[in-house]
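Participant: Okay, predicted coordinates and the sequence, questions at the end:
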Amino acid sequence: MACTEGYVEGAFGRTWYKITGDVTAAKPPLVVLHGGPGCTHDYVDSFKDLAATGRAVIHYDQIGNGRSTHLRDKGAEFWTVSLFLDELDRLLNHLGIAGRYDIVGQSWGGMLAAEHAVRQPAGLRRLVIADSPASFKTWVAEANRLRRDLPPDIQEVLQRHEDAGTFDQEYFDAAKVYERRHVCRLVPKPDEVLRTDQAMIDDPTVYRTMNGPTEFHVIGTMKDWTIESRLHAITVPTLLVSGHFDEATPLCVQPYADHIPDVRWKIFEQSSHMPHVEEKEACLAAVAEFLDAG
């Protein structure tokens, strides 16, 4: 499948993107929003296989991450939802697809996709929100509930370091126990997931600022984020995706199901936070079926 890469210039640097397939194909192009905030496109790279169904698939690294411009000196006031919404709009316009496109957003990418959709952009046709909470307060409460099932010694290490504010290697090693249960259950992790992991180690600016040091210790600028009261404004058909062992638990996802008028929900029984990796074929098939239904 043909693949092209390029950059979109913006006020604060440039955004790298990759197109798999042909944007002039009959089916609307699919734009993939990665998670984090602060991840890279690598771990959601599997969605490129949907180009085989006759649509272009567009990945990009959000500003501050991956192959896009890094801005390590920017403070908390810089990293906002609006920054990333503006970047998405700029990408759509640059590629000439703002009039007709679909979106799949994973984790933070799904939150960003929902923020985009509540604005009711004229060109958005279908929306996939994968493994995403509708409120960070619910996310944290559920993460702490899941955390209480970790081995007592792991819980002790995590709590001790969080109380002291010492996020060292011992802390992150303990956090991996949670990640193996609720983020990616595949052993070993696929290469594309490892690439994103390493990128976040190399430059944790965005993740640490907006989220915090780990998936469950959310102390960043997004800690009070919620979209629950605005979900009724999403008018396009929407597919929710999550995993049985997902850190985005049913309670996290439920507001999307309750308040988006045209919605359906698929739970993958053998997956945690990455059904597109853990049950790749089944997940991609479900997404393709949904996108083709319109």
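Facilitator: Great, that's in hand.
Participant: from here on, contacts and neighbour counts on C-alpha atoms
Facilitator: Will do.
Participant: Mind listing residues that contact stretch 27-37?
Facilitator: 23, 40-41, 44, 47, 54-62, 97, 100-110, 112-113, 206-207, 210-211 (C-alpha atoms under 8 Å, 6 or more residues apart in numbering).
Participant: In strands, which of the residues you listed fall?
Facilitator: Residues of these located in strands (DSSP state E): 57-60, 101-106.
Participant: Mind putting the residues you listed into CSV with neighbour count and distance to residue 82?
Facilitator: Below are these laid out as CSV (neighbours: other C-alpha atoms under 10 Å; distance: C-alpha to C-alpha, whole Å):
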residue, neighbour count, distance to residue 82
57, 26, 24
58, 29, 21
59, 24, 19
60, 27, 17
101, 21, 20
102, 21, 20
103, 27, 17
104, 24, 19
105, 25, 16
106, 26, 18
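Participant: In the residues you listed, find the pair that's most separated.
Facilitator: 101 and 106 (16.7 Å; C-alpha to C-alpha).
Participant: chain center to stretch 112-119: distance?
Facilitator: Distance of stretch 112-119 from the chain centroid (C-alpha atoms, centre = their mean, to the nearest Å) equals 13 Å.
Participant: Same check on stretch 105-116?
Facilitator: Centre to centre, stretch against its chain (C-alpha atoms, centre = their mean), the figure for stretch 105-116 is 6 Å.
Participant: For it, buried residues please.
Facilitator: Neighbour counts over stretch 105-116 (16 or more other C-alpha atoms under 10 Å) mark 105-116 as buried.
Participant: put this beside the first:
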Amino acid sequence: MTFGMPSYEGFIPFRGYRIWYCIVGDLSLTSVDSFPVLALHGGPGIPHESLQPLEQLALSGRAVIFYDQLGCGNSDRPDDLSLWDVPCFLEEIAMLRKTLYLERVHLFGHSWGGMLALEHALKEQKSLASLMLASVPAHVPAMFAEQQRIWEQLPSDILALLSVEGEKKAATHQQALAYFETHFYCRCDPWPDYLLQARTPEKRNTQLNQHMWNNVLYDWDIIPRLHMITLPTLITAGYHDGIAGGQDALLSEHIKSSQHIIFSECSHYAHAEQTELYLEALQKFMRQSEMN
């Protein structure tokens, strides 16, 4: 879905593999008051479909660029897990920007994509018009601790499902996970098709996801470096977020040039749960950034 706007898909070479990208809107119309948006999806391993509502930002005349990080979505899926670390993902962004001549962009990152956005901003701050961080962790050990706290406070009948053993274990654990996800991950009922599509085995890469969180990101902490970010930054979060709950406050405290919005009816996917309100906030912020 591109709302009748022009779109272009392609691939760029990266370390012998292919990275898929899509441009919604017209990059040739880029100007000082309509810089494009580069959108970084989360996961790792949950592809660009999860960010589909952001396509609508192109209706205002600015292009929106999506891509699937190596290992998921429409990009190639190498079997070698050793390929994946933070420098690899940062190299992807640099290659994409170089290939598409994205000299100045508004950088949007959701969840893990926001962690990447922060790392990229610390290296390339002068080439960014703004930074938009959606449900983004700042301190992974604290994030894991908060997730554990939320799980421990679930209703007793849900917790009982986690104690079931034997043949019914898989099914009951899935029931508990479903409860958690519908309350603290995405509160849409039903979930939008684009989010369901992003989570299919053909699109999502759970092996990559587990590798990154268990072996690479488990102790990631960017708080000591946040004071170095001085560009306009928008921090958004859902009040009911059970993935990165409370992390937005850490970001807001340490990024002095930031604005902070909490969506009271949302969880981890505010852009899906209150799309119109969310996109209005992004548009307003980007216009303010460009005026300054």
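Facilitator: Yep, that arrived. Quick caveat: nothing in here was measured; it's all calculated off a predicted structure.
Participant: Overlay them and tell me the TM-score.
Facilitator: Remark: TM-score between the superposed chains equals 0.90 [TM-score structural alignment, normalised by the length of the second structure]; 281 aligned residues with a C-alpha RMSD of 2.1 Å.
Participant: related to what we said a few turns ago, so which of the buried residues of stretch 105-116 of the first structure would you say is closest to residue 250 of the first structure?
Facilitator: residue 107 (13.5 Å).
Participant: Quick one: residues contacting the closest one.
Facilitator: Applying C-alpha under 8 Å, 6+ apart, the residues contacting residue 107 of the first structure are 34-36, 129-133.
Participant: Need these in TSV (columns: secondary structure and distance to residue 281 of the first structure).
Facilitator: As requested, the contacts of residue 107 of the first structure are exported to TSV (DSSP: H, G, I helix; E, B strand; the rest coil; distance: C-alpha to C-alpha, whole Å):
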residue	secondary structure	distance to residue 281 of the first structure
34	coil	19
35	coil	20
36	coil	23
129	strand	18
130	strand	15
131	coil	17
132	coil	20
133	coil	24
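Participant: now, which of those residues sits nearest residue 238 of the first structure?
Facilitator: Out of the contacts of residue 107 of the first structure, the member with the shortest distance to residue 238 of the first structure (by C-alpha to C-alpha) is residue 129, at 7.3 Å.
Participant: now the strands for the first structure?
Facilitator: Using DSSP E, strands in the first structure cover 3-10, 13-20, 30-33, 57-60, 101-106, 124-130, 238-243, 263-268.
Participant: What's the average distance for the third one when superposed on the second structure?
Facilitator: In this overlay with the second structure, the average offset of strand 30-33 of the first structure from its partner residues is 0.4 Å by mean C-alpha distance after the TM-score superposition for the first structure.
Participant: Could you export the strands of the first structure as JSON lines, including distance to residue 152 of the first structure?
Facilitator: Output for those, formatted as JSON lines (distance: least, C-alpha to C-alpha, whole Å):
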{"stretch": "strand 3-10", "distance to residue 152 of the first structure": "47"}
{"stretch": "strand 13-20", "distance to residue 152 of the first structure": "43"}
{"stretch": "strand 30-33", "distance to residue 152 of the first structure": "36"}
{"stretch": "strand 57-60", "distance to residue 152 of the first structure": "40"}
{"stretch": "strand 101-106", "distance to residue 152 of the first structure": "31"}
{"stretch": "strand 124-130", "distance to residue 152 of the first structure": "31"}
{"stretch": "strand 238-243", "distance to residue 152 of the first structure": "25"}
{"stretch": "strand 263-268", "distance to residue 152 of the first structure": "29"}
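Participant: out of those strands, which comes closest to residue 160 of the first structure?
Facilitator: strand 238-243 (29.9 Å).
Participant: Report the mean distance between that closest one and its aligned residues in the second structure.
Facilitator: Mean for strand 238-243 of the first structure is 0.4 Å (mean C-alpha distance after the TM-score superposition for the first structure).
Participant: So what touches that strand?
Facilitator: 126-132, 248-249, 253, 256-257, 260, 262-275, 287, 290.
Participant: again, but for stretch 134-142 of the second structure
Facilitator: Counting by C-alpha under 8 Å, 6+ apart, 108-115, 143, 217-223, 235-238, 241, 244-245, 247-248, 250-251, 268-269 sit against stretch 134-142 of the second structure.
Participant: please redo it, this time with the cut-off set to 7 Å
Facilitator: 109-112, 114-115, 143, 218-223, 235-237, 244, 247-248, 250-251, 268 (C-alpha atoms under 7 Å, 6 or more residues apart in numbering).
Participant: Include distance to residue 149 of the first structure when you put the buried residues of stretch 105-116 of the first structure into CSV, please.
Facilitator: Below are these laid out as CSV (distance: C-alpha to C-alpha, whole Å):
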residue, distance to residue 149 of the first structure
105, 29
106, 25
107, 22
108, 24
109, 27
110, 27
111, 27
112, 30
113, 31
114, 31
115, 32
116, 35
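Participant: Map residue 66 of the first structure onto the second structure.
Facilitator: Under the alignment (TM-score structural alignment), residue 66 of the first structure maps onto residue 73 of the second structure.
Participant: The residue nearest to that match when sequence neighbours are not counted: neighbour count?
Facilitator: With sequence-adjacent residues excluded and distances taken as C-alpha to C-alpha, 6 or more residues apart in numbering, residue 73 of the second structure is closest to residue 203, at 4.3 Å. Residue 203 of the second structure has 21 neighbours, counted by other C-alpha atoms under 10 Å.
Participant: Was I right to think residue 203 of the second structure contacts residue 72?
Facilitator: Yes - the criterion here is C-alpha atoms under 7 Å, and residue 203 of the second structure meets it with residue 72 at 5.7 Å.
Participant: Show me the common contact partners of these two, please.
Facilitator: By C-alpha under 7 Å, 6+ apart, the residues touching both residue 203 of the second structure and residue 72 are residue 47.
Participant: To which residue of the second structure is residue 149 of the first structure aligned?
Facilitator: By TM-score structural alignment, residue 149 of the first structure lines up with residue 153.
Participant: where's its match relative to residue 231 of the second structure, distance?
Facilitator: 38 Å (C-alpha to C-alpha, to the nearest Å).
Participant: Of the two, which one has the most company?
Facilitator: When neighbours are counted by other C-alpha under 10 Å, residue 153 of the second structure and residue 231 differ, and residue 231 comes out ahead with 18 against 10.
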